[in-house]
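Asks: could you look at this predicted model? Sequence included:
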Amino acid sequence: MKRRSLVGGIAAAAAAAATPGTASPRRIGMSDVNRLNRRFAEIVANDHRHGGQPRIEEQATALANEALNLQNSGSATQRVRNSLYASGAAFRSSAMWAAIDGRRYEAAKAHMREAQALAEMSGDQAIKFRIWSHAGTMYRHMGRPADAIAANDVARNLHLTRRDPLFACLGHARHAATLGVTGDATAVKHALGCARDAFERADPDLPRPAWMSGVRNGAEFETLALSAYLRVGNFEQAESHAHRSLTLLPPQVQRDRAINTARLAQAQLGQGAPDAATATAMSVPADAATQHARVALMLRDFGTTLRTSVPGSSAVEAWSEHTASWRVTT
C-alpha cells in the first residue's frame, strides 16, 4: 500500500511538472548569460567579415529578443538580470552598427533607442560607451557633425574612460574622425595625440569586450586616423595610417580591410598618383565593392574624382574596364 502511494505520488509530481503554468519557475543563471555572450562574439566576428548586411542586423535583433525573453522565463539574481539586459543592449548595438554600416539610418536610430534603454537598465558602462560611440559614428556618416560630437562626448565622459585608457583612446580617435568632417586640421591632430597618449597608458592585459579587439592592437586607432586625415586633405598622413592599419588588421576583418584599401586609393589619388591609386582601388574584392554600401559609395566617389582629375587617362580606362566586370559578374 505504501509502495503504491509512493509510485502514485511520483506520477502526480511528474504530471504536474509537465503541465504548463504549474511547474516551478526555471532558474536563470550565468551559464545562460555566457551562452549569449558566445553568440555575441559570433555576431562581432560576422560583422568583421561581412559588415552591414541585413541578415546580421536580423540575427542580432533576434538574439536581443532572446535575452529579454529569458528575463521572463524564470527566477534570477539581480546580477544575472543586469547581465541579461547588458546582453540585450549589446545585441541591439550590433544591430544598430550593422544598419549604420549598411547606410540604413532610420533602422539604426530605432535600434539605438532600444539599445540605450536596455543599457540604462543594465548599468553596464562598456555597452553604454559602445552605443553612444556608435551614435557618434552614425551622425558623422549622416553629415551631422554637431550631433556626432555631442554623442561622442557622452561616450568620452563616462567614468569608464578614466578607469581604462583604452576606452579613452577609442573615444578620442572617434572624436578626431568627426572633427575631420568639420575640416579642423588642428583639432584633428590634437584629438589623435590624446588618443595616442591614452593608448600608450592602457594595460593590454585587462579583460575587455570582444568588440574592443581592434582597439587593443591599435588597428582601430589607425583606421580612425586615416579617416580623419583624409577628411582634412592631409593625404600623405592618411596614406601612412592606411598602410599601418592594413598591417594591423587580421585577415578575417574583411570589411575594414576593404574600407581602408578604398581610403588608401583616395589618399594616393589626392597626392597625384592616379595609376597607383587605381591599382589600389582595383585590389578591393568585388564582393565588398558591390555588396557593401559604404565600400561601394567610396569607390563610386573614387571613380568620379579619378575621371575629373585625369580625364581620358590610362588610369580612367583601366578603372572603367574593371568596374564593367563587376556589372557582368554581379
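Replies: All right, it came through fine.
Asks: hey, let's count contacts and neighbours off CA atoms from now on
Replies: Fine.
Asks: which residue ranges of the stretch 1-150 of the chain form helices?
Replies: 2-18, 30-50, 54-71, 78-101, 105-122, 125-141, 145-156 (DSSP state H, counting those that start in this stretch).
Asks: next, the angle from the third one to helix 30-50.
Replies: Taking axes from the mean of the first three to the mean of the last three Cα atoms, to 10 degrees, one finds that helix 54-71 is oriented at 170 degrees with respect to helix 30-50.
Asks: contacts for helix 54-71, please.
Replies: 28, 36, 40, 43, 46-47, 81, 84-85, 87-92, 94-96, 98-99, 102 (Cα atoms under 8 Å, 6 or more residues apart in numbering).
Asks: please redo it, this time with the cut-off set to 6 Å
Replies: 84, 88, 91-92, 95, 98 (Cα atoms under 6 Å, 6 or more residues apart in numbering).
Asks: list the buried ones in it?
Replies: For helix 54-71, the neighbour count (16 or more other Cα atoms under 10 Å) marks 56-68, 70-71 as buried.
Asks: below is structure B, check it against A:
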Amino acid sequence: METTRNEALEAWMREHKYSANSLAKAVNAGLEALTGKPGTYDGRHIREWRAGRVRWPNTATRKVLADLSGRSPVDLGFVPRSRNSRTAVPQEDPMHRRTLVTGTVSIAVAAAAPGAVSTRKVGMSDVARLQEKFSAVIASDHKRGGQRDIEQRAAGLADTALNLQNSGSATQRVRSSLYATAASFRSSAMWAAIDGRRFKDAVTHMREAQALAELSGDQAIKFRIWSHAGTLYRHMGRPADARAANDVARNLHITRRDPMFASLGLARHMAIQGAAHEQRNLPRTFDHAREAMDRADPVASRPVWLLAFYDEAELHSLALSAYLAAGDWATAEYHAHRCLAALRPYMERSRAITTSRLAQAQLAQGDVDTATDTAMTVKAEAATQHPRVSRMLQEFGAALRAMAPGSSSAITWTEHTAAWRTHP
C-alpha cells in the first residue's frame, strides 16, 4: 500500500519547534506519567510517523499525543484502521480544547466525549500519584536545571493532571487539588524555561500556570508562580515588572500565615533591588528575610518545592545575586562563600551557578589567579549544558582576557575551556 507523508504532524512539529528526538522524549515522558513505565520511542520512530509508514500508533501513544498537542490523532494526520478514516475517531482518544480563562490566558482542558457516561471516580490517590511525579521533576531540576526535556516533561504532566478532570467524577477537593497539581507542573516548566533562558516559552508557561492556580485557589502555588514571574522579569532586565510580580506573591495571605514564604519573598525582593542598583537597601532586606526565616516553624507542613530548595544557602545565593548586580564585589564574595558552605549535596545546579558568580566577584576585585582557579572548579557538564552557567563563564573569560591579556591565568583558562569542546 502506498504511503503518504503525514504533513499535519510535520506542520505541528514545526510550529511547536519539535525535532524528532525532542518529540520522542516528550512522548516517552507522557507514557511514563500515564502508565508508570517509560516509553521507548526515539527519533527514528517519529520519522516513521512523519513519513506515513506508521499510520495509527497504539492507544496509549495516541492518548499522550492528544494530551501533548491539544489535538485529536486524526487532526495530527494519523489514519484510523477504518475505511471511513476521517470520521471514525475512537471514543478513547480525548480531544483537548482550548478555552480562555481569566480573559486572556488559554489552558488545555480535556473534553469528555459527548454523551459518554463515566463510572470512574477520581480520588486523592490519583492526585498523590501525580505528586510523586512532581517530586521527580523537582529533583531533576536541582541536578541539571534549565534543560528542555525537564520543561517538556513538566508541561506534559500538567496536561495529564488536567485530563484527569474529565476522566470521571470527583469531589470539589479533588478537582481543586488537580488544578493545583497542574499549576505546579506548569510552574516547573516555567522555571526550567527561565533557567534555560528561553524567556518567550517561560512567559507562555507563566500565563497558563497563573490561570490554573486561580482555578485551584491554592495560595502556595499562587505564591510560587508570581515569585517565579518576578525572577523571570529580573532575568529579562525588567526590574519594575519584577518588583510588581514579586509584590503580588508577597501580599498573599500565606506570607502572614507562614514566615518562610515571607522570607523567600523578601529574599527575591533583595535580588530585584540589586538589579535596580538599590545597594543601600540590601542589608536591611537581607536582615528582614533572615528574621522571617528564624521565626518560621521548622516542622510546619510545606510544599515539596519549597522544602527542596529554600534554606540559608538560598538566602545567601539571592544576596550574592543582589550584591553582584549592584557592584559590591567584596560583599558578593562573602555571600558566595556562605552559600557554598551551606548548600545541600544534591544542589548541583546551584553549586555551579554560585561558583561561577564567586569567580566573577573575585575577578572584579582584581584577584585574577584565585578567580581563575575558582572558575575551573565548575564541572564541564554544567559549563557546557546549563545555559546560565555557560553564559556566566563566557562573560568571565571575556573579562579575564580584558583585565589580564596574555597572563598565565588567561592562557590556562583558554586551554581549560578548549577541553570542553570535546565533552559529550
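Replies: On my side now, so go ahead. It should be emphasised that the depicted structure is a prediction, and the values quoted were computed from it without experimental measurement.
Asks: care to give me the TM-score?
Replies: The TM-score (TM-score structural alignment, normalised by the length of the first structure) is 0.92; 312 aligned residues with a Cα RMSD of 1.4 Å.
Asks: give the equivalent position in the first structure for Gly146 of the second structure.
Replies: By TM-score structural alignment, Gly146 of the second structure lines up with Gly52 in the first structure.
Asks: how far away is the residue nearest to its match when sequence neighbours are not counted from Ser325 of the first structure?
Replies: Nearest non-adjacent residue to Gly52 of the first structure, counting by Cα to Cα, 6 or more residues apart in numbering: Ala98, 3.9 Å away. From Ala98 of the first structure over to Ser325 of the first structure the distance is 28 Å, taken as Cα to Cα, to the nearest Å.
Asks: so these two - more neighbours on which side?
Replies: Ala98 (26 against 12; other Cα atoms under 10 Å).
Asks: gap between that one and Thr329 of the first structure?
Replies: 25 Å.
Asks: ok, now Ala60 of the first structure?
Replies: 30 Å.
Asks: again with Ala146 of the first structure
Replies: For Ala146 of the first structure relative to Thr329 of the first structure (Cα to Cα), the value is 41 Å.
Asks: quick one: which of these two has more around it?
Replies: Ala146 (16 against 8).
Asks: quick check: the aligned residue for that one in the second structure?
Replies: Under TM-score structural alignment, Ala146 of the first structure pairs with Ala240 in the second structure.
Asks: check Pro209 of the first structure too.
Replies: Under TM-score structural alignment, Pro209 of the first structure pairs with Pro303 in the second structure.
Asks: count the residues that sit near the residue nearest to its match when sequence neighbours are not counted.
Replies: Distances taken as Cα to Cα, 6+ apart put Ala220 closest to Pro303 of the second structure, at 7.4 Å, once the chain neighbours are dropped. Residues near Ala220 of the second structure, counting by other Cα under 10 Å, number 21.
Asks: picking up where we left off before, corresponding residue for the residue nearest to Gly52 of the first structure in the second structure?
Replies: Looks like Ala98 of the first structure aligns to Ala192 there (TM-score structural alignment).
Asks: need the helices for the stretch 151-300 of the first structure, in chain order.
Replies: Taking DSSP H, counting those that start in this stretch as the criterion, the stretch 151-300 of the first structure carries its helices at 160-163, 165-182, 185-201, 213-216, 219-231, 235-248, 254-270, 274-282, 286-291, 293-309.
Asks: quick check: which of the helices of the stretch 1-150 of the first structure is nearest to Leu230 of the first structure?
Replies: The minimum distance between Leu230 of the first structure and the helices of the stretch 1-150 of the first structure falls on helix 125-141, with 14.2 Å, by Cα to Cα.
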